[in-house]
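> below are the sequence and a predicted model; questions follow.
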Amino acid sequence: MNHDDDPILAPGHANTQVLGLDFHNPVFPLSALAIIAFILYALAYPDAANTQLTAARGWSIEHFDWLFMIVGNLFVVLCLALIVLPLGRIRLGGQGARPEHSRISWFSMLFAAGMGIGLMFWSVAEPVAYYTDWYGTPLNAAAGTPKGAHAAMGATMFHWGLHPWAIYGVVGLSLAFFTYNRGLPLSMRSAFTPLLGNRVRGWPGHVIDITAVLATIFGLATSLGFGASQAAGGLNYLFDVPNTIGTQVAIIIGVTAVALFSVWRGIDGGVKIFSNINMVLALLLLLFVVLTGSTLLFLNGLWGTTLAYASQIVPLSNWIGREDTTWYHGWTVFYWAWWISWSPFVGMFIARVSRGRTVREFLTAVLVVPTLVTVVWMSAFGGTALAQSAAGVGELANGIGDVSLAMFQMLEQLPMTTLTSSLAILLVLIFFVTSSDSGSLVIDGITAGGKTDAPRGQRVFWASLVGVIAGILLYGGGNAALGALQAGSVATGLPFSLVLVVMCVGLVKSLREEHRTLRLAGAF
């Protein structure tokens, strides 16, 4: 079933050409107006905006923790079921479709867009924070003890393993299936066609797409702004570069400039290349930590981290009668809301580069492989950091001070500190580039009505806007304005969690129909 000739569902419907831009009406103008309105408000009243949106975030986390936990668990179960069920044999794009990218490049793009940047900071900071009771401990494990270290590694893996990738996976699979198998535009609204029918053509569809644009651009701008602060902190720690607003804005300008080059070149000439560079640099840094730290410690940690994750995934997934409320709300529920708010961006980018993969291959690469890679990464970086903290070695012995410096404080206790820390900063900056360029391509696609071949200038516009928003808010409102932006992004996780549940219902229904049709046609 192909909708290319449908005047409403076709990618070019209601598109307007202005100054070389080809945008969808009313998604593009309303998204732009909402973005401008928020920026003006956050600049005029940064503290008030931060207070109000932080209160909204806190209210959603406190009162709907059960909802976030249920949907997170639901997505994991659904993804694992689709991997083993016969539905997993369905190929995205039809049974004759073939992948456009090699497995290595494909996975590099998935990982870089998904959470590569987060692992650079939290793989060290998070286990040490739990071990030293920085903001509560998981399942009330005793801080500073072997049991506390075990709980710290298990909880860190819980936050970066199956659950977040399942959230991305259901969104990515839904969008890929309805785009490549049903001929619909690559836009968030397409995934709701089985349940909304023709209403996706009107305001319900517009609202879905506009919300996705806002969640994506605010999430990217927040990460870029805070990331600039973190990178500037690292430069100050290593090379005494002044950690000023000017330095942070300069970092944003540099990252945005490289991202502009990447989006101008497109996926094959830009995004894929930087993603592959990312994976090579990350592998080099990983090997260095394993070999210069303690290989035996790493091997023992690999088994211990896996065991801790396996033994704690069920109790950490529970939301009933939790006694570690401070930790549970401040970490797990916050993370789930954050991953959900990021899911339109990551899911849509994953869908865009996954044509030709079977459902089983898609979910294995999106869910299982990243979890295994994260176990290795956490065992190396988190295990080394915990060993230093437990032994009273270096600044991590005193717990977490500045999160942005935790990685560098850990590397300081290993050989060739300047070289490896410089590599870490470079890796952080390139991860920001890959997030910015892939996110800009996603926003461009949504605001162009699902097109994947919008004018280059349009991609440049959105990549520039992400940098401009981050820079303006950081310069004009400081961390208060960025905090407001982040709180607003997390707060959108509440309504989006319900949206994703509806999306899953439509996905399963349509996959069953597709499987039945293919079986009757003798394809299986």
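Structure's in. What do you need? Residues are numbered from 1 along each chain as shown.
> from here on, contacts and neighbour counts on C-alpha atoms
Will do.
> where does the residue nearest to S404 when sequence neighbours are not counted sit, in terms of helix or strand?
The shortest distance from S404 to any non-neighbouring residue, by C-alpha to C-alpha, 6 or more residues apart in numbering, is to Q230 (4.8 Å). Following DSSP states H and E, the helix or strand that holds Q230 is helix 203-239.
> distance from the chain centre to the next helix or strand after that helix, please.
Heading C-terminal from helix 203-239, the first helix or strand you meet, by DSSP H and E, is helix 245-266. Centroid separation between helix 245-266 and its chain, computed with C-alpha atoms, centre = their mean, to the nearest Å, is 19 Å.
> for the stretch 251-400 of the chain, what spans make up the strands?
Taking DSSP state E, counting those that start in this stretch to define them, one finds no strands in the stretch 251-400 of the chain.
> got it, and the stretch 401-524 of the chain?
Assignment of strands within the stretch 401-524 of the chain using DSSP E, counting those that start in this stretch yields no ranges at all.
> check which helices and strands the helix holding Q230 is in contact with.
Using 3 or more C-alpha pairs under 8 Å, 6 or more residues apart in numbering; DSSP states H and E as the contact definition, the elements that helix 203-239 packs against are helix 27-44, helix 245-266, helix 334-352, helix 417-447, helix 456-491.
> show me the contacts for the residue at minimal distance from the centre of the chain.
The residue lying closest to the centre of the chain (C-alpha atoms, centre = their mean) is G114, at 4.0 Å. The contact partners of G114, taken as C-alpha atoms under 8 Å, 6 or more residues apart in numbering, are 168, 346.
> roughly how far apart are it and Q458?
According to C-alpha to C-alpha, to the nearest Å, G114 stands 23 Å off from Q458.
> could you do V124 as well?
With distances taken as C-alpha to C-alpha, V124 is found 38 Å from Q458.
> do the same with M378
M378 is 38 Å from Q458, where distance means C-alpha to C-alpha.
> next up, a second structure to put side by side with the first:
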Amino acid sequence: MPDKENLDEMHQSRSDPDAITFDTDYELGQDNIRPFGLDIHNPVFVISGGAIVLFVVVALLNQQATADLFGWLRPWLTSTFDWFLMMSVNIIFLFCIALAISPLGKVRIGGQSATPDYGYLSWIAMLFSAGMGIGLLFFSVLEPMYYSLPELNALPLGVNPINEDGTIGNSGLAATVFHWGFSAWAVYVVVALSLAIFAYNLGLPLTLRSAFYPVLGERVWGWWGHSIDILAVFATLFGLTTTLGLGAQQIAAGLTDVFGIEMGQSGIVILIIVITIAALVSVLLGMDAGVKRLAELNMWLALALFLFVLIVGPTWVLLGRFGGTMVEYVTNYAALSNPFGREDTGYMHGWTTFYWAWWIAWSPFVGMFIARVSRGRTVREFIICVLLLPSLVCALWMSVFGGMALEQLASGYEGAKEVVVAYRPELSFFRMIDQFPLYNIVAPICLVLIVVFFVTSSDSGSLVIDTITAGGKMDAPVAQRVFWCTFEGLVAIALLLGGGLNALQGAAVSMGIPFTLVVLAMCYCLFLALRSENRLLGQPDGSAVTPPHEVEHNEPPRGDHW
């Protein structure tokens, strides 16, 4: 095993010690092949691509068997590995806090002279759109309502929020924020920061295997590294297609509700195909022309919808709910995070453990995307912004939309309650906003927002998976991006036809649990890398030292230099 005490020696010899970036022409060993002009990192692309094609074919040909498998798999996994998932996420969250307050927080991504590639507004818009997306519209009414109805047997911590006077407390909102707040974003922080530091500071390819060089050494370029990247591809794809499937269901429900267009399974399939084509256009335009502009459009549409509900609704009541929700969230955080001795197993198994597996499955996608747009930020700045800002925005969003639905229920309107009890989750958001004026204008805007979220998630995910399977290259041929974008849509179709929501969620959980081990190991490797960077910053002139060894151009740092 490499000598971890000499980690700082992995830096390449350079005249400008702060200007390290990896060469995009770098090849991992002899594994990169270029058939038909493609740049395929073999065997990662071959195995993961072949397996995904096979999965789509088998699932489409055996839809009932797929439904039975995932219908059994999801509840078994979430009830069996509940303690493992919850304790793992707790460890990851505490690790992020420790990094932020430690001296390691002053390390800058890309070197001390690096400057941010994007301004705060664009940066936050991109990480926010990639990190949450469609779920904010799908779950913002569904979850608080679900946790506030005793008949559904999912009361968080067993607390009934309905008071004797008919008002409804904030425990359901706080339990919702728990799933969309600090814990979720802590997972993204670890993966994104690991990828960014190892790529932009230590000169390694932007791919998951690079984060394990401190413990694997040369083996990271062999089958150990291949296995990590392949698992990351599967986790990313299934985590992402869960979101895309939810978005397609909600768009179909909205079209029926607003325009009276009946959408059966074939209609949902057509929807996915059409929106996937739109995502392909964004992929072809690239990061700045496509993804960045869509992310900013997303942000402005979401902000307009949020302000509309806040202003037209009982503004001060909803803002008061946000304050009360945050108080309950913070005070109940430890109890909600504890997997042992819980009586509210309906909430914990049906929701929390699923969410933790889903976020971990999403983490390669969100982490790599955030890493690509975060050069120039310090570790402390990165953690504070990525951990706190999206969490607070999600909490405010859930408090306003979910709080509005609870206020409607308390005043006698049961439209949202009825679809939640019937478990028509895709309709819950529309049942809330149909009580507002200008519904025929607002609802189509919501549909556009969902579509843009869908496209943003799909094109971002395609770029990320393509980067992993191309060995860390950020400029792989367009044909490969088209392949992954296409199969994201096809996997979503296969899962929707083979079990619907249960299949989508089961696929995400089945990949999230094994990938949890990868994220935990990443924490240790990230600590080693940041410790090395911090040592170099401690030189008398404040700059990194030139290590005593020489590394030839386009050669990876070797194990004996750690």
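Great, that's in hand. Small disclaimer: the values here were computed from a predicted structure and weren't measured.
> mean deviation, the helix holding Q230 of structure 1 versus structure 2?
Compared with structure 2 after the fit, helix 203-239 of structure 1 shows a mean deviation of 1.4 Å (mean C-alpha distance after the TM-score superposition for structure 1).
> which bit of structure 2 covers that helix?
Using TM-score structural alignment, helix 203-239 of structure 1 lines up with residues 223-259 of structure 2.
> buried sites along the matching stretch?
225-255, 257-258 (16 or more other C-alpha atoms under 10 Å).
> one step back: what do we get in structure 2 for the residue nearest to the centre of structure 1?
By TM-score structural alignment, G114 of structure 1 lines up with G131 in structure 2.
> can you check V271 of structure 1 too?
Here V271 of structure 1 is matched to V291 in structure 2, going by TM-score structural alignment.
> so that match touches T456, yeah?
Yes. Using C-alpha atoms under 8 Å, V291 of structure 2 is in contact with T456, at 6.3 Å.
> how deep is the aligned residue in structure 2 for S510 of structure 1 tucked in, by neighbour count?
Under the alignment (TM-score structural alignment), S510 of structure 1 maps onto A529 of structure 2. Counted with other C-alpha atoms under 10 Å, the burial measure for A529 of structure 2 works out to 24 neighbours.
> was I right to think A529 of structure 2 contacts F198?
Yes. Contact between A529 of structure 2 and F198 holds when scored by C-alpha under 8 Å: they sit 7.4 Å apart.
> shared neighbours of V291 and T456 of structure 2, anything?
By C-alpha under 8 Å, 6+ apart, V291 of structure 2 and T456 have no common neighbours.
> spit out the contact partners of the spatially closest residue to S464 of structure 1 that is not a sequence neighbour.
Excluding the flanking residues, the one nearest S464 of structure 1 by C-alpha to C-alpha, 6+ apart is T256, at 6.6 Å. Contacts here follow C-alpha under 8 Å, 6+ apart; on that basis T256 of structure 1 touches 433, 436, 463-464, 467.
> W397 of structure 2 against F306, yeah?
Yes. Contact criterion C-alpha under 8 Å: W397 of structure 2 and F306 qualify, at 7.2 Å.
> okay, those two: which has more neighbours?
Set side by side, W397 of structure 2 and F306 show unequal neighbour counts under other C-alpha under 10 Å, the larger going to W397 at 21 against 15.
> and the gap between the alignment partner in structure 1 of the more buried one and M120 of structure 1?
W397 of structure 2 maps onto W377 in structure 1 when the alignment is built from TM-score structural alignment. Distance, W377 of structure 1 to M120 of structure 1, using C-alpha to C-alpha: 10 Å.
> now the terminal residues of stretch 107-122 of structure 2, how far apart.
Distances were taken as C-alpha to C-alpha; on that basis the terminal residues of stretch 107-122 of structure 2 are 22 Å apart.
> residues in structure 1 aligned with that stretch?
Counting by TM-score structural alignment, stretch 107-122 of structure 2 falls onto residues 90-105 of structure 1.
> what about the equivalent of N300 of structure 1 over in structure 2, how many neighbours?
Aligning on TM-score structural alignment places N300 of structure 1 opposite G320 in structure 2. Number of residues near G320 of structure 2 (other C-alpha under 10 Å) recorded here: 14.
> just T207 of structure 2 next, same as before
One way to gauge burial is a neighbour count; for T207 of structure 2, by other C-alpha under 10 Å, it gives 28.
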